[in-house]
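In: Predicted coordinates and the sequence they were generated for:
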Amino acid sequence: MNFDLTEEQRLLKNSVERLMLDKYSLADRSGYQTQGAGYSESMWSSYAELGLLALPFPEEYGGFGGGAVETMIVMEAFGGSLVLEPYFPTVVLAGGLLRHGASDAQKAELIPAIAQGETSYAFGYLESQSRYDLFNVETEAKRDGNGWILNGMKGLVLHGDRARKIIVTARTAGGPRQEDGIGLFLLDANAEGLSRRSYPTHSGLRAADITLKDVRVDATNVIGDPAGGYPIMTRVAGEAIAALCAEAVGAFGKMQAITLDYLKTREQFGKKIGSFQVLQHRAVDMLVELEQSRSMAMYAAMMVGESDATERKRATAAAKVQIGRSAKAIGHAAIQLHGGIAMTMDYSIGHYFRHVTMLDTLLGDADYHLMRLAELRATSRQ
């Protein structure tokens, strides 16, 4: 398995990192949060101009035909700057659902608007009883002539308060924990019967709880088979986990670099605290966790295109376990080595720790994915 970047990938990496360095300091981020959208619309336009929004989509729909490695490069840079813009919900989640599940006509209509930065998406899949199980869906979709009527609620929909279009899961058949009978429905955010309650997340992003009350959806806005949405969801979830792992690695790298710089400059007892051997050991432990996470994130990105679904699931689950454990190890070390200053809102480490803690829980935390690994191994032995 070759982990070296191509020339085009290195150019992409350099351009995204330069943009983050120039436009996304912690002070810039704080300013973007106060804007009406909760993020910078000018930065969103910059992503479109650089081709970042078009990156994973096929060329025939206005994309650049990139893959999981290109997404990894972008997400790692975004993680290092704690980017607020809805790249993950729009391009990775909703974009993935369109790439893997939409008809050719739907792709031709919807993808160019994403690639050009003209619209944004959210994906509503979580419900109060769901925990981390994507198949645990109680929102109902009932036939009504040529369309569907949706009733139910979705929680913690990232960017759900500002997205112009929302893809939701709803059950068209079967019981609430069956994998079959789940459909994917594309809604306009202003659809009659759809209401949103917005709030900030722990890490500074925006989210919403969405209530659906007799929301009508035309048959043309159903993505794929109305009863076969779960396989599409699991495929996209694997790609999304790989992207989240890369984002976490970007944040880990910044946490490690900021902490190391602090050890080199902070003085105590007349010496730089970085000269104390016990603190040097903690700094090395942080570096080890960072490099282990980087390796697993790269492995996950390389495996999301694997034809064997079981191997894909193993790779992404293993990467998520490593990321979740490293988030705690690196976060704890960074805060402890900084002392009380790390927990203030004016210092960056606290912001990074909150964000990587959220990344651990998105699409399943370390304990959940460790259980999945055990189940996959048990299944393979049968």
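Out: All right, it came through fine.
In: contacts and neighbour counts: CA atoms only from here.
Out: Fine.
In: the longest helix in this structure is where?
Out: Looking across the chain with DSSP state H, the single longest helix is helix 229-265.
In: next structured bit after that one?
Out: On the C-terminal side of helix 229-265, the closest following helix or strand by DSSP states H and E is strand 267-268.
In: returning to that earlier point: in the longest helix of the chain, which residues are buried?
Out: Buried residues in helix 229-265, counted by 16 or more other CA atoms under 10 Å: 229-230, 232-257, 259-260, 262-263.
In: Packing partners of that helix?
Out: On a contact count with 3 or more CA pairs under 8 Å, 6 or more residues apart in numbering; DSSP states H and E, helix 229-265 meets helix 68-81, helix 95-101, strand 182-188, strand 271-272, helix 277-303, helix 309-338, helix 348-361.
In: 6 Å - rerun?
Out: helix 68-81, strand 182-188, helix 277-303 (3 or more CA pairs under 6 Å, 6 or more residues apart in numbering; DSSP states H and E).
In: in the shortest one, what's buried?
Out: Applying a neighbour-count criterion of 16+ other CA under 10 Å, the buried positions in strand 182-188 are 182, 183, 184, 185, 186, 187.
In: give me every residue that touches the fifth one.
Out: Remark: with contacts taken as CA atoms under 6 Å, 6 or more residues apart in numbering, residue 186 is in contact with 166, 167, 221.
In: Quick check: closest non-adjacent residue to it.
Out: Excluding the flanking residues, the one nearest residue 186 by CA to CA, 6 or more residues apart in numbering is residue 167, at 4.5 Å.
In: Second structure follows, compare the two:
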Amino acid sequence: MGMLFDSEQEMLAETARGFFAEHAPVAALRKLRDSQDPLGYQPEVWRQMVDLGWTAIVFPEAHGGLEFGYKGLGAVFEQASRTLAATPLFGTVALGGSALLLGGSDAQKEAWLPRIIGGEALFTLAVDEKPRHDPKAIALSAQASDGGYVLNGEKHYVVDGTIADQLVVVARTSGQPGDADGLTLFLVDAKAAGVERLRRTLVDSRNIASIRFSNVAVPASAVIGAVGQGGALLDSVLDRARILLTAEMLGSAAWMFETTVAYLKERVQFDVPIGSFQALQHRAAQMYIALEMSRSAVLAALTAIDENSPQLPLLASLAKAKVSDTIELISNEAVQMHGGIGMTDELDVGLHLKRARVSQQFFGDASFHRDRYATLRGF
């Protein structure tokens, strides 16, 4: 299992770092937030990302992809987070694209993967229905009707839910909420009759939505995977998304650490840099150790995806739990070590902290994943 980026992945990371610094700095997020931009991202930046081939990284060459692997895509997410770049990449590729790649029929892949790669269609996954992540607690129903299905229910905290063209919706075709069996994934047109989308605002100023499905009719061909057996597919999709999310969190944590260490060298008290105080040195060392351990966990998890390792679910939960703990530690320390200014909107550290808190909760917090890890290990 490779625990480092190879030369091509390193080159991609360097390219991504320069691109986001130039075209999607933190100032761009501030502008989107302050103007309450209805899209929540910059279309021109998204088009450039598409032209660079980043939407094609994980998809097969047969559908126009690059087959460069999730490790390469993780490198892009890590660099994007250093400037808090808001783009549809996560919803479209990590969530919706992964669902089609893993469970889509040949017809679905032929119809949609080239459009995802070409930036012509935006996707997302609608799974959670409660404040806390629980992929088994699905109550949204899909009743068989006239050769198709009718969907009724609500989804919340849907990433890019207001801008997506297509929704991968997790519905219950049998059983009760909490049952692992009886789940089915459907591909639903976001503009279909009966779909009502409401934009929500979270502290990180990103696109998020609540979506109500009222008698939404879909054909049988909209099913992704097998009817009533979507639980395993959903877990596979979520694990890939969780791992890519940890890559994003890692980049943000690294930025906060580097920025804080630089500040410790610049800020002077009692005629000396505060970084010379041993207590702060110890705290910085703890941050560094946690960051490097998290990097190892993320790289191991990304590698597990590309190698189709049976350890993938374990490594996904390990990475999400570890990185969630690490980014909480580093974001807290970054604010505290910057002093009073760390709490102001003027400083980018506060924006990174807000994004960190949302990322920690998405698709399972540290407690969820420690419990899942223990369960997978048979405890």
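Out: All right, it came through fine. Fair warning: this is a prediction, and the values are worked out from it, not measured in the lab.
In: quick one: TM-score?
Out: Laid over one another, the chains give 0.96 as their TM-score (TM-score structural alignment, normalised by the length of structure 2), with 377 aligned residues with a CA RMSD of 1.5 Å.
In: Return the subset of the contacts of residue 186 of structure 1 lying in strands.
Out: Using DSSP state E, the members of those that fall within strands are 166, 167.
In: picking that back up, relative to residue 368 of structure 1, which of the helices and strands packed on helix 229-265 of structure 1 is closest?
Out: Closest approach to residue 368 of structure 1 among those (CA to CA): helix 277-303, 16.9 Å.
In: burial measure for residue 101 of structure 1, as a count.
Out: Burial of residue 101 of structure 1 is recorded as 22 neighbouring residues (other CA atoms under 10 Å).
In: ugh, wrong one, I meant residue 141 of structure 2
Out: Around residue 141 of structure 2 sit 23 other residues, with neighbours defined as other CA under 10 Å.
In: before we move on, what about residue 295 of structure 1?
Out: If you count neighbours by other CA under 10 Å, residue 295 of structure 1 ends up with 16.
In: and if you look at residue 74 of structure 2?
Out: Using other CA under 10 Å, the number of residues around residue 74 of structure 2 comes to 25.
In: Structure 1: which residue goes with that one?
Out: Mapped onto structure 1 by TM-score structural alignment, residue 74 of structure 2 lines up with residue 72.
In: need the contact list for its match.
Out: The contact partners of residue 72 of structure 1, by CA under 6 Å, 6+ apart, come to 243, 246.
In: So it versus residue 141 of structure 1, what's the distance?
Out: Residue 72 of structure 1 is 35 Å from residue 141 of structure 1, where distance means CA to CA, to the nearest Å.
In: Let me see the ranges of the helices in the stretch 1-150 of structure 1.
Out: In the stretch 1-150 of structure 1, helices defined by DSSP state H, counting those that start in this stretch lie at 7-23, 26-33, 41-50, 68-81, 87, 95-101, 104-115, listed in chain order.
In: want to throw those into a markdown table with distance to residue 323 of structure 1?
Out: As requested, the helices of the stretch 1-150 of structure 1 are arranged in a markdown table below (distance: least, CA to CA, whole Å):
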| stretch | distance to residue 323 of structure 1 |
| --- | --- |
| helix 7-23 | 21 |
| helix 26-33 | 23 |
| helix 41-50 | 26 |
| helix 68-81 | 13 |
| helix 87 | 20 |
| helix 95-101 | 22 |
| helix 104-115 | 29 |
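In: so which of the ones you listed gets nearest residue 175 of structure 1?
Out: Nearest to residue 175 of structure 1 among the helices of the stretch 1-150 of structure 1 is helix 95-101; the distance by CA to CA comes to 22.6 Å.
In: quick one on the thing from earlier: how much does the longest helix of structure 1 stray from structure 2?
Out: Superposing on structure 2 and averaging over aligned pairs (mean CA distance after the TM-score superposition for structure 1), helix 229-265 of structure 1 comes out at 0.9 Å.
In: Which of the helices of the stretch 1-150 of structure 1 sits closest to residue 157 of structure 1?
Out: Shortest separation from residue 157 of structure 1 across the helices of the stretch 1-150 of structure 1 is recorded for helix 87, at 13.7 Å, computed as CA to CA.
In: quick check: that closest one aligns to which part of structure 2?
Out: With TM-score structural alignment applied, helix 87 of structure 1 matches the range 89 in structure 2.
In: what about the residue nearest to residue 186 of structure 1, neighbour count?
Out: By other CA under 10 Å, neighbour count at residue 167 of structure 1 equals 24.
In: mind checking how far it is from residue 210 of structure 1?
Out: Distance, residue 167 of structure 1 to residue 210 of structure 1, by CA to CA: 11 Å.
In: now residue 306 of structure 1
Out: 34 Å.
In: that's a strand at residue 169 of structure 1, yeah?
Out: Yes - under the criterion used here (DSSP: H, G, I helix; E, B strand; the rest coil), residue 169 of structure 1 sits inside a strand.
In: Would you enumerate the residues in contact with it?
Out: So, once contact is read as CA under 6 Å, 6+ apart, residue 169 of structure 1 ends up touching 125, 183, 184.
In: Structure 2: which residue goes with the first one?
Out: Spelled out, it's residue 125 of structure 1. Using TM-score structural alignment, the partner of residue 125 of structure 1 in structure 2 is residue 127.
In: Which stretch of structure 1 lines up against stretch 39-47 of structure 2?
Out: The aligned range for stretch 39-47 of structure 2 is 37-45, by TM-score structural alignment.
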